[in-house]
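Visitor: have a look; sequence and predicted model below, questions after that.
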Amino acid sequence: MSTPRRKTISNEYIHRLQRRHFLLFDILPIVGTAIAVAFLAVHPFGLTELVLFLAMWLLTGLGVTVGYHRLFTHRTFKAAPSVSATLAVFGSMAGQGGLLSWVALHRRHHECSDREGDPHSPNLSGGGLTGMLRGLVHSHFLWMRRHAYPNIVHYAPDLLKNRSLVRVARLYYYWVALGMLAPALVGGIAYQSWTGAVSGLLWGGLVRMFVLEHIVWAINSFLHIFGTRPYASRENSRNGGIFSLVTLGESWHNNHHAFPESPSFGLDWYRLDPGYWLIRLLALFGLASDLKVPSKERMRTKRVTNNPDDAARGAAA
């Protein structure tokens, strides 16, 4: 009898890599943001810094939500190879982990959401205010220091078969570096000075990474405790519609957990979802297809009502 494949891997080598990534891409952006504020005394914040910050935030944010999350993790649509590669590069620039690791972690999160095995649930740290605060700190930030590593052979075999994506994924650290050097180069050219290059690096690189990280982490922490819950699901995901633009649609978190196969997280046209807007635009130009939006009937059956039997039926759907 063959030995069952392990779902997670834990050893000291893996944990050393996790600590290194935590220091480089979770702690360093905090330090970089503090330096950026201090550097204002040397080089004031201007239009160039604003454009670099917003452009890099938008590109890397869409790389995460449309690429890493909706395309590669949940396969909510199909994309042309060039689009897939581009989204993988922009998602890598966000510094939130290599493509294969990110997908494996997120698929395990959905498998075990708010239950034992969920790598970043805020709801497994005890009851009361103390347990809630401990859970929030863990799920928002500290879990990344050391955790069981999902086996990508188990959780992402489809991506392992895609040689072009694997080649992109292997260059993860180079893409992160490019995401830092590109705004530094633009800043240096725009201002014709070394201070402009440093300012571009700080605001288009480290500050942008800091802001995007905390936006994404807040979805896994706060939106598993606070917010609305219009659809039945077996975990504690919530919607935070007021944050839909800044999260590029990710804050429709209960909608997403109820219908993880949907490329639209807002589900309705009036719920702002910039990530889905990009997917629809790609589809318009023939670069995306097979968008798996749930039917109105399926959405209705999962809608939470005042009738417990309806909610139970929706959770089982």
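Guide: Everything's here; your move. The structure displayed is predicted, hence computed values, not measured ones.

Visitor: C-alpha from now on. contacts and neighbour counts both.
Guide: OK.

Visitor: neighbours around the nearest residue to residue 113 once chain neighbours are set aside, how many?
Guide: Spatial nearest neighbour of residue 113, excluding adjacent residues (Cα to Cα, 6 or more residues apart in numbering): residue 235 at 5.9 Å. Neighbours of residue 235 under the rule other Cα atoms under 10 Å: 18.

Visitor: what of residue 73?
Guide: Neighbours around residue 73, by other Cα under 10 Å: 25.

Visitor: measure the residue nearest to residue 113 to residue 191 for me?
Guide: 50 Å (Cα to Cα, to the nearest Å).

Visitor: then residue 14?
Guide: 42 Å.

Visitor: hold the first one in mind and look at this next one:
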Amino acid sequence: MTVAPVGTSSAPPRPQARPEIELTPKGNFEKVLMGIFIAVPLLAVVAAVPFAWGWGLGWTDLAIMFVFYAISGLGVTVGYHRHFTHGSFKAKRPLRIAMAIAGGLSIEMSVIDWVAVHRRHHKYSDQENDPHSPWRFGTDWRALTKGLYWAHMGWLFDSARTSPDKFCPDLVADKDMKKISRFFPGLVAISLLLPAALDGLITMSWWGVLTGFFWGSLVRISLLHHVTWSINSICHVMGEEEFEARDKSRNVWWLAIPSFGESWHNLHHADPTCARHGVLKGQLDSSARTIWAFEKLGWAWDVRWPNADRLASKQIS
């Protein structure tokens, strides 16, 4: 594994608002809510080991946690990311709606806000105005340590919001996506309460409600959040560089399974619209396999699968 070079150069200038970005302020209440949704699930993960030691975890809890992790995670990777942000494939309207709802269950952002931030990230990747580059404060080890925290979760508390009107006018004009984005608080409630309700109904017990909420909601949400944020932080600092990209994106193999193939991040930044990120032998990419299934079922088409000539031109020999 290689690590992106760290030097002693001074920090780059702090990102400034530009006309094409049109950053708008976030309210204090929104920041408090964001802090709660980060801290509480994280505390649940810290408590998970002693809670599970002999009495706090059952097969029902595991099944519900796995199913909701897969639905919400693939909603982000296949839906929010590869379809809505990069247009890696076209999808029928019911699938588009389902993917937007599934992504909302991750409690990361509404589909419109998520896409706006990610398109801005690609436009300015690891440069000024990238919303979450770990190289924001400089390249020496102290600055990079601070930058890793910023890229992982610190940027969520930034006082500015990326303008959807500038970065995803296509989704702003989409009536379905506008409705689903407005319903984001409802999706948050469903994501938190449905696992508990299902566990309680399956076990016919209030204990099942409690463990379902703990594992299927809190632990699942925290794990998914930190895996997603690791793509922003870890995958821009360490790992393998196998394709030429204009930024410091890297491939991190040990995140491939929990991230559904998103951690093959170097290829993604070298060829952003490609529907498959793990293009080399042995690179597991379950998001690409899901898109393949959608294509076979006739729900998706015009899939931008890897092009051998294009990959060869970008691959580092």
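Guide: Noted; the coordinates are in hand. Computed from a predicted structure; not experimentally measured.

Visitor: TM-score for this pair?
Guide: For this chain pair, the superposition-based TM-score is 0.89 by TM-score structural alignment, normalised by the length of the first structure; 300 aligned residues with a Cα RMSD of 1.9 Å.

Visitor: follow-up on the earlier one: wait, the residue nearest to residue 113 of the first structure touches residue 110, no?
Guide: No: using Cα atoms under 8 Å, residue 235 of the first structure is not in contact with residue 110; the gap is 9.1 Å.

Visitor: where in the first structure does stretch 189-207 of the second structure fall?
Guide: Aligned using TM-score structural alignment, stretch 189-207 of the second structure spans residues 177-195 in the first structure.

Visitor: what's next to the matching stretch, contact-wise?
Guide: 42-43, 48-49, 52, 56, 93-94, 196-202, 204-206 (Cα atoms under 8 Å, 6 or more residues apart in numbering).

Visitor: 6 Å instead, please
Guide: With contacts defined as Cα atoms under 6 Å, 6 or more residues apart in numbering, stretch 177-195 of the first structure is touched by 93, 196, 197, 200, 201, 204, 205.

Visitor: show me where the stretch 101-250 of the second structure has its strands.
Guide: 160-161, 238-239 (DSSP state E, counting those that start in this stretch).

Visitor: packing partners of the last one?
Guide: For strand 238-239 of the second structure, the contact count by 3 or more Cα pairs under 6 Å, 6 or more residues apart in numbering; DSSP states H and E identifies strand 2-3 as packing neighbours.

Visitor: any idea which element residue 272 of the first structure lies in?
Guide: With elements delineated by DSSP states H and E, residue 272 of the first structure resides in a region that no helix or strand encompasses.

Visitor: residue in the second structure matching it?
Guide: Per TM-score structural alignment, residue 272 of the first structure is aligned with residue 284.

Visitor: now residue 295 of the first structure
Guide: Counting by TM-score structural alignment, the partner of residue 295 of the first structure is residue 307.

Visitor: could you look up the SS state of residue 278 of the second structure?
Guide: Here residue 278 of the second structure takes the coil state, with states given by DSSP: H, G, I helix; E, B strand; the rest coil.

Visitor: burial count for whatever residue of the first structure lines up with residue 56 of the second structure?
Guide: In the first structure, the residue paired with residue 56 of the second structure is residue 44, using TM-score structural alignment. By the criterion of other Cα under 10 Å, residue 44 of the first structure has 13 neighbours.

Visitor: what about residue 44 of the first structure, distance to residue 197 of the first structure?
Guide: 13 Å.

Visitor: which neighbours do those two share?
Guide: Joint contacts of residue 44 of the first structure and residue 197 (Cα under 6 Å, 6+ apart) do not exist.

Visitor: just give the nearest non-adjacent residue to the residue mapped onto residue 126 of the second structure from the first structure, would you?
Guide: Using TM-score structural alignment, the partner of residue 126 of the second structure in the first structure is residue 114. Among residues not flanking residue 114 of the first structure along the chain, residue 121 sits closest, at 5.2 Å (Cα to Cα, 6+ apart).

Visitor: just residue 302 of the second structure next, same as before
Guide: The shortest distance from residue 302 of the second structure to any non-neighbouring residue, by Cα to Cα, 6+ apart, is to residue 89 (5.4 Å).

Visitor: so what corresponds to the one you found in the first structure?
Guide: Checking TM-score structural alignment: residue 89 of the second structure goes with residue 77.

Visitor: report the contact partners of its match.
Guide: So residue 77 of the first structure contacts 289, 290, 291 (Cα under 6 Å, 6+ apart).

Visitor: please report how far the residue nearest the centre of the second structure lies from residue 77 of the second structure.
Guide: Centroid check for the second structure by Cα atoms, centre = their mean gives residue 228 as the closest residue, at 3.9 Å. Distance of residue 228 of the second structure to residue 77 of the second structure, computed by Cα to Cα: 9 Å.

Visitor: can you check residue 173 of the second structure too?
Guide: From residue 173 of the second structure to residue 77 of the second structure the distance is 22 Å (Cα to Cα).

Visitor: post-alignment, the lengthiest helix in the second structure versus the first structure, mean distance?
Guide: If you go by DSSP state H, the second structure has its longest helix at helix 28-52. Compared with the first structure after fitting, helix 28-52 of the second structure has a mean deviation of 3.2 Å; criterion: mean Cα distance after the TM-score superposition for the first structure.

Visitor: mind listing what's buried in that helix?
Guide: Across helix 28-52 of the second structure, burial judged by 16 or more other Cα atoms under 10 Å covers 37, 38, 41, 42, 44, 45, 48.

Visitor: what's the most distant pair in these?
Guide: 37 and 48 (16.8 Å; Cα to Cα).

Visitor: next one: stretch 187-203 of the second structure to chain centre, how far?
Guide: 22 Å (Cα atoms, centre = their mean, to the nearest Å).

Visitor: before we move on, what about stretch 25-38 of the first structure?
Guide: With Cα atoms, centre = their mean, you get 20 Å for stretch 25-38 of the first structure.

Visitor: ok, stretch 68-87 of the first structure next?
Guide: Distance, centroid of stretch 68-87 of the first structure to centroid of chain: 14 Å (Cα atoms, centre = their mean).

Visitor: which ones are touching the aligned partner of residue 66 of the first structure in the second structure?
Guide: Aligned by TM-score structural alignment, residue 66 of the first structure pairs with residue 78 of the second structure. Applying Cα under 6 Å, 6+ apart, we find residue 78 of the second structure in contact with residue 287.

Visitor: what about residue 78 of the second structure, distance to residue 287 of the second structure?
Guide: Taking Cα to Cα, one finds residue 78 of the second structure at 6 Å from residue 287 of the second structure.

Visitor: same question, residue 196 of the second structure
Guide: Distance, residue 196 of the second structure to residue 287 of the second structure, by Cα to Cα: 27 Å.

Visitor: do the same with residue 175 of the second structure
Guide: With Cα to Cα as the criterion, residue 175 of the second structure and residue 287 of the second structure are 26 Å apart.
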